[in-house]
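# Quick one: sequence plus predicted model below, questions after.
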Amino acid sequence: MSRGAGTAVGVLLILTGLVWAGQGLGLIGGSFMTGQTRWLVIGLAVASVGAALLAFVRRRGG
């Protein structure tokens, strides 16, 4: 995976995870996910994977 693609996927995962976590906390309404603790946990996990991917891509330098 190229550095640009890895960065794009990492940022997308972080943003998606934060939206899901926000819905799980009830901060973002209008979804079946709103107020569901399960989506908070899933969102934080997805955002963490995105952050790890960004760190990996930056360290690898490729």
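Received the coordinates, thanks. Residues are numbered from 1 along each chain as shown.

# switch to C-alpha atoms for all contacts and neighbour counts from now on
Fine.

# what number of residues lie near Ser2?
Burial of Ser2 is recorded as 10 neighbouring residues (other C-alpha atoms under 10 Å).

# same question, Gly61
Gly61: 9 neighbours (other C-alpha under 10 Å).

# quick one: it and Arg3 touch, right?
Yes: with contact defined as C-alpha atoms under 8 Å, Gly61 and Arg3 form a contacting pair (7.0 Å).

# ok, Trp39 - contacts?
Residues in contact with Trp39 (C-alpha atoms under 8 Å, 6 or more residues apart in numbering) are 20-21, 23-24, 33.

# Find the nearest non-adjacent residue to it, please.
Excluding the flanking residues, the one nearest Trp39 by C-alpha to C-alpha, 6 or more residues apart in numbering is Gly24, at 4.7 Å.

# secondary structure class for the one you found?
Three-state call for Gly24 (DSSP: H, G, I helix; E, B strand; the rest coil): helix.

# also this one, for the comparison:
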Amino acid sequence: MAEKALLGFGLLLIVAGLIWAAQGSGFFPYPAKSFMIYPRPWIVGGALTAACGMALLLWSRRY
């Protein structure tokens, strides 16, 4: 059961991180008046979040 929770949380982190990185880079400017569009820290934070999600995903596959 724990492996399914890690898998789900890992996938959620990957999706959220990719959205944050896309908003920070301007590839996903939604909503148009968001504070997350174009600031560079969101690219780095999103990439780190997605990397943590990938680590959880890989860790869940070990069980």
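It's in. All values derive from a computational prediction rather than experimental measurement.

# one step back: quick one: what's aligned to the residue nearest to Trp39 of structure 1 in structure 2?
Structural correspondence for Gly24 of structure 1 with respect to structure 2 (TM-score structural alignment): Gly24.

# With Arg38 of structure 1 instead?
Matched by TM-score structural alignment, Arg38 of structure 1 corresponds to Pro41 in structure 2.

# Look up how far Ala16 of structure 2 lies from that match.
Distance of Pro41 of structure 2 to Ala16 of structure 2, computed by C-alpha to C-alpha, to the nearest Å: 15 Å.

# More neighbours: those two, which one.
Ala16 (17 against 14).

# Now do the helix or strand containing that one: distance to the chain's middle.
Applying DSSP states H and E as the criterion places Ala16 of structure 2 in helix 2-25. Here helix 2-25 of structure 2 shows a centroid-to-chain-centroid distance of 4 Å under the convention C-alpha atoms, centre = their mean, to the nearest Å.

# tell me the average deviation of it from structure 1 after fitting.
Here the mean offset of helix 2-25 of structure 2 against structure 1 after fitting is 0.3 Å, by mean C-alpha distance after the TM-score superposition for structure 1.

# Could you look up the SS state of the match of Arg38 of structure 1?
The local conformation at Pro41 of structure 2, judged by three-state DSSP, is helix.

# Show me the residue at the heart of structure 2, geometrically.
Gly17 (1.6 Å; C-alpha atoms, centre = their mean).

# returning to that earlier point: filter the contacts of Trp39 of structure 1 by whether they're kept in structure 2.
Checking the contacts of Trp39 of structure 1 against structure 2 (both residues aligned by TM-score structural alignment, their matches' C-alpha atoms under 8 Å), the contacts still present are 20-21, 23-24, 33.
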